[in-house]
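with the sequence up front, the predicted model follows.
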Amino acid sequence: MKPESAVTLLAALAQNSRLALFRLLVQKGPEGMPAGEIAEHLGVAPNTLSFHLKELSNAGLLKSRQEGRFVYYAPDFKAMNGLLAYLTENCCGGVTTAPSNSCKEC
């Protein structure tokens, strides 16, 4: 991962509501959640949620899919794990080790 990409991903997460949103979706897993359910769970107004979903999606941290009249959002585990790998690639004196609790979805 290039440093510029890492900065983009980290900047998208550097806000309380977006971080809570991303963590919620990571907990939910690859099936994701519909936008209305996310708004209800986080207690966020729909227009505010739309803004945060757009920011995370534009950064490449979320994927979306249409099912009927609902849009489901899910984390992009490949992007998340790529960021974690980038952040930890030189840990432990340069010995490459995967984070012990990294997601195995990708």
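Thanks, I have it. It should be emphasised that the depicted structure is a prediction, and the values quoted were computed from it without experimental measurement.

please make it C-alpha for all contacts and neighbour counts, starting now.
OK.

around S17, how many other residues sit close by?
15 (other Cα atoms under 10 Å).

can you pull the contacts of it?
Under the criterion of Cα atoms under 8 Å, 6 or more residues apart in numbering, the contact partners of S17 comprise H52.

quick one: it and L10, what's the gap?
Spatial separation of S17 from L10 under the definition Cα to Cα, to the nearest Å is 14 Å.

same check on L21?
For L21, the distance to L10 equals 14 Å [Cα to Cα].

name the residue in those two with the higher neighbour count.
Set L21 next to L10 and count neighbours by other Cα under 10 Å: L21 wins out with 23 against 15.

OK, contacts around that one?
I38, L42.

and for A6?
With contacts defined as Cα under 8 Å, 6+ apart, the neighbours of A6 are L83, Y86.

in addition, the following structure is provided for comparison:
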Amino acid sequence: MDELAALRALGALSQPTRLQCFRLLVTREPDGVPAGELARLVGVPQNTLSTHLAILANAGLVHGERHSRSIIYRANFDRLRELVLFLLKDCCGGRAELCAPLIADLSPCCPAKEPVQETTHD
């Protein structure tokens, strides 16, 4: 990700309704949310939400897929990963002990698994 793309993504997330939409879409993966339901959940008119979703989509953070008469919106985790990696590039000057707590905090839903110790039976 280049600096301009990062600024576009950060700018898209810098508005309360768009941030709320994006965070809500993240929680609804992998199913996504129909546009009408998303408008209801964030408490904005559908035409207002449409503008916000267009800004998020232009930044690559969400994408919509037509299903019959509705559009299902989903968060773009690949773009989110690119943004986070852009922000953390060269994290802590390469000192792993400084980055480890930050990286652990970035994965609260998926804690690292403890290595399984093999047992031998005599």
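That came through fine. If you're wondering where the values come from, they're calculated on a predicted model, not measured in any experiment.

helices along the first structure, start to end?
Here the first structure has its helices, by DSSP state H, at 3-13, 16-28, 35-42, 46-59, 77-88.

closest one to F70 of the first structure among the ones you listed?
Checking the helices of the first structure against F70 of the first structure by Cα to Cα gives helix 35-42 as the closest, at 7.4 Å.

for that closest one, packing partners?
Contact partners of helix 35-42 of the first structure among helices and strands, from 3 or more Cα pairs under 8 Å, 6 or more residues apart in numbering; DSSP states H and E: helix 16-28, helix 46-59, strand 70-75.

nearest to N101 of the first structure, out of these?
For those, proximity to N101 of the first structure was assessed by Cα to Cα; helix 16-28 is nearest, at 12.5 Å.

residues near the residue nearest to L9 of the first structure when sequence neighbours are not counted, how many?
The spatially closest residue to L9 of the first structure, leaving aside those adjacent along the chain, is A59, at 5.6 Å (Cα to Cα, 6 or more residues apart in numbering). The number of residues packed around A59 of the first structure, counting by other Cα under 10 Å, is 19.

try A104 of the second structure
As a burial measure, the neighbour count of A104 of the second structure was computed by other Cα under 10 Å and equals 12.

wait, which of the helices and strands packed on helix 35-42 of the first structure is closest to E4 of the first structure?
Distances from E4 of the first structure to each of those were compared using Cα to Cα; the shortest belongs to helix 46-59, at 11.2 Å.

residues contacting the closest residue to A12 of the first structure other than its chain neighbours?
Among residues not flanking A12 of the first structure along the chain, L56 sits closest, at 5.7 Å (Cα to Cα, 6+ apart). Contact partners of L56 of the first structure, counting by Cα under 8 Å, 6+ apart, are L9, A12, L13, R18, L62.

roughly how far does T48 of the first structure sit from L42 of the first structure?
Using Cα to Cα, T48 of the first structure is found at 11 Å from L42 of the first structure.

how about M80 of the first structure?
With distances taken as Cα to Cα, M80 of the first structure is found 21 Å from L42 of the first structure.

who has more neighbours, these two?
Neighbours per residue, other Cα under 10 Å: of M80 of the first structure and L42, the larger number sits with M80, 19 against 13.

quick one: neighbours of I55 of the second structure, just the number.
As a burial measure, the neighbour count of I55 of the second structure was computed by other Cα under 10 Å and equals 19.

list the contacts of the counterpart of L9 of the first structure in the second structure.
When the two structures are superposed using TM-score structural alignment, L9 of the first structure falls opposite A9 in the second structure. With Cα under 8 Å, 6+ apart as the criterion, the residues that contact A9 of the second structure are L56, A59, G60, L61, L83.
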